[in-house]
Every structure is written in structure tokens, then in C-alpha cells.
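Asker: predicted model and sequence follow; I will ask about them next.
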Amino acid sequence: MRIAVQYVNVTVRDVDEALPFYRDGLGLDVVSDVASGDHRWLGLGSPEQPGFALVLSDPHAGRSQDDGDAVEELLVKGMLPGPIVFRTDDLDATFERVAATGAEVMQEPSDQPWGPRDCAFRDPSGNHVRISQA
């Protein structure tokens, strides 16, 4: 039996505002763009992981008004689950590319006592994103 993660949802305030961070900064490709009413689910993927997508959507996408309001409140407080952790083969170059998007730098590249060399950002919505050297 084989099992693999197909997609992971990431809630953002505004899909268009988040796109440069994930596409231009992290180098992910847009693989799907699905709209429904005022909401949108934007799938981003990488050739290194075919069949996997990171799906960006707003707090109210696919949720009731009350549930969307609750998720939005947690997003604003920076309290959604995280971090999202990416792996790269060139941490310094990836750090520079992500920083160029204007993302908030939480930690510059550094060696961690538990092993990896990594860095950390907040995406435009405040989600905690870490990038680790492969």
C-alpha cells in the first residue's frame, strides 16, 4: 500500500496578496485556480513533488459565515497551526528570493542546535513559514 499527501490548505487573508510570496519567493507554480462566488482556491505545486499542491484560500472559502469569522480571527492573531516547513537545496538563495517579496523575516539563515540550517518568515497573512536546507 502507498499513501501520499495530495494537498495542504493554507488560509490567507487575500489569495492575490499571498501569491508573490509563494510563487515568486518560494518558486512554486500555479497548478490550479478555482473560483466559487467571491472565493478562490489557488493550488501551487513543484515539479519536485508531482501531484502535491499547497492550496491557498481565504478564511470564508468553503465555510459558514460564523466559522469563517472564527478562522479569520485566528489568522489575524497569528494563531493558525504552523509552521509550514519547506526544504531547499540552497537556503541562502531561497532566503534572498523570499526576502525580496517584502515578507517579514523572523529569522535569518542559521544553524539550529537540533540539526538543520534554516530560516523563518511570516507570509503576508502572518502564517509562520520555515525553510530548511536539504
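Answerer: It's in.
Asker: please make it C-alpha for all contacts and neighbour counts, starting now.
Answerer: Noted.
Asker: can you give me the neighbour number for the residue lying closest to Val129 once chain neighbours are set aside?
Answerer: Of all residues beyond its chain neighbours, the one nearest Val129 is Ile84 (4.8 Å), with distances taken as C-alpha to C-alpha, 6 or more residues apart in numbering. Residues lying near Ile84 (other C-alpha atoms under 10 Å) number 13.
Asker: now Asn127
Answerer: With neighbours defined by other C-alpha under 10 Å, the count for Asn127 comes to 22.
Asker: again, but for Trp114
Answerer: Residues contacting Trp114 under the criterion other C-alpha under 10 Å number 6.
Asker: and what of Gly78?
Answerer: Gly78: 15 surrounding residues under other C-alpha under 10 Å.
Asker: likewise for Arg2?
Answerer: Using other C-alpha under 10 Å, the number of residues around Arg2 comes to 3.
Asker: how about Asp69, what does it touch?
Answerer: The contact partners of Asp69, by C-alpha atoms under 8 Å, 6 or more residues apart in numbering, come to Pro59, His60.
Asker: just to revisit the earlier point, isn't the residue nearest to Val129 right next to His128, touching?
Answerer: Yes. With the criterion set as C-alpha atoms under 8 Å, Ile84 and His128 qualify as a contacting pair; they are 6.4 Å apart.
Asker: where's Phe86 relative to Leu54, distance?
Answerer: Separation of Phe86 from Leu54 (C-alpha to C-alpha, to the nearest Å) stands at 11 Å.
Asker: let's bring in a second one:
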Amino acid sequence: MNLTIHYAFLPHTDPEASLAFYRDVLGFEVRNDVGYEDMRWITVGPAGQPQTSVVLHPPAADPTITEDERRTVLELIAKGNYAALTLGTDDLDGTFGKIEASGAEVLQEPTDQDYGVRDCAFRDPTGNLIRINQLS
């Protein structure tokens, strides 16, 4: 069996702020930008890796969920407890500096973890946890 990760999904509550973060700060390519009624799905991904994409989607867009469920999802997103993404870089300190300079919320500066990984953490404009690992 040969499987690859094709899409990962992260919610957004402000498409323009999310686009600016993923495109302008992280340097991801915009692969698709689709609107429907008052909602917007934006597909981004790292340059040179067309097989892997992140779809930034309106939270709780599923028409089958209730308003109470929709509120719960939005509360979890606001607390940063709904979605996460881990990225890798060969220059953790340089990447951290660039993202920090953008004004993104820093959760953890570059740290050598007890479990053998050097990483840092931010929140994207929606509140999603973004961890970045130093690649060997």
C-alpha cells in the first residue's frame, strides 16, 4: 500500500487574515480559492509540494449540525483546542523569527524537547495550533 497525505483541513474564521498568514507569512502557494454564498474555502500548500495541501475552510459549514453544535465548534476554535498542524523546516530559528516578526501569537519559542524534537509553536489568525519542528 502506498498512501500520501493529500489534504488536511483547518478552520478559518477570517479568510483574508488566514490567507495573509499562510501565503504571506508562511510562504504557501494559493492553489484554490472558492466562495459559496458567504463562505470561502482556500487551498494552500508549500511551494514544490503540489501533492500536499491544507484547505482552510469555514468552521461548522456542515448543514447537518445544529446551532448548538456550531457554537461549540466556534468556542473550541477560539480556545485553540480544535485543530492543529505540525510543519517542518531546516531553519527553525530563522523561521521562528520571521513568523514572530509578523505579529503571530507565539506559544513557544524554539525549544529542545525531552522527547528529542526541537520545535516552536504559534497560533494562526483563527487560533489553530501551528507547531514547527526542526528537520535534521
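Answerer: Yep, it's here. Everything numeric in this text was worked out from a predicted model, so none of it was measured.
Asker: report the TM-score for the pair.
Answerer: Comparing the chains after superposition, counting by TM-score structural alignment, normalised by the length of the first structure, produces a TM-score of 0.88; 133 aligned residues with a C-alpha RMSD of 1.7 Å.
Asker: count the neighbours of the residue nearest to Gly27 of the first structure when sequence neighbours are not counted for me.
Answerer: For Gly27 of the first structure, ignoring the flanking residues on the chain, the nearest one in space by C-alpha to C-alpha, 6+ apart is Ser46 at 7.9 Å. By the other C-alpha under 10 Å criterion, the neighbourhood of Ser46 of the first structure contains 17 residues.
Asker: hang on, Ser46 of the first structure packs against Tyr22?
Answerer: No. Applying C-alpha under 8 Å, one finds Ser46 of the first structure not in contact with Tyr22, separated by 11.0 Å.
Asker: joint contacts of the two?
Answerer: Shared contacts of Ser46 of the first structure and Tyr22 (C-alpha under 8 Å, 6+ apart): Leu28.
Asker: give me the aligned partner of Val12 of the first structure over in the second structure.
Answerer: Residue correspondence, TM-score structural alignment: Val12 of the first structure in this structure matches His12 in the second structure.
Asker: so what's that match up against?
Answerer: With contacts defined as C-alpha under 8 Å, 6+ apart, His12 of the second structure is in contact with Ser18, Leu56, His57, Pro58, Pro59, Pro125, Thr126.
Asker: who has more neighbours out of Phe86 and Leu54 of the first structure?
Answerer: Taking Phe86 of the first structure and Leu54 together and counting by other C-alpha under 10 Å, Leu54 has the greater number of neighbours (21 against 13).
Asker: in which helix or strand would I find that one?
Answerer: Assessed by DSSP states H and E, Leu54 of the first structure sits inside strand 53-57.
Asker: how far off centre is stretch 50-66 of the second structure?
Answerer: The chain centroid and the centroid of stretch 50-66 of the second structure are separated by 12 Å, computed with C-alpha atoms, centre = their mean, to the nearest Å.
Asker: and if you look at stretch 45-60 of the first structure?
Answerer: For stretch 45-60 of the first structure, the gap between its own C-alpha mean and the chain's C-alpha mean amounts to 9 Å (C-alpha atoms, centre = their mean).
Asker: what's the first-to-last distance across it?
Answerer: From its first residue to its last, stretch 45-60 of the first structure covers 23 Å (C-alpha to C-alpha).
Asker: and the helices in the first structure?
Answerer: Taking DSSP state H, the helices of the first structure run over residues 15-19, 65-77, 91-99.
Asker: quick one: buried residues of the first one?
Answerer: By neighbour count, and taking 16 or more other C-alpha atoms under 10 Å as the criterion, the buried residues in helix 15-19 of the first structure are Val15, Ala18, Leu19.
Asker: can you add distance to Ala70 of the first structure and give these back as TSV?
Answerer: Rendered in TSV, the data for the buried residues of helix 15-19 of the first structure read as follows (distance: C-alpha to C-alpha, whole Å):
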residue	distance to Ala70 of the first structure
Val15	18
Ala18	20
Leu19	23
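Asker: thanks a lot, catch you later.
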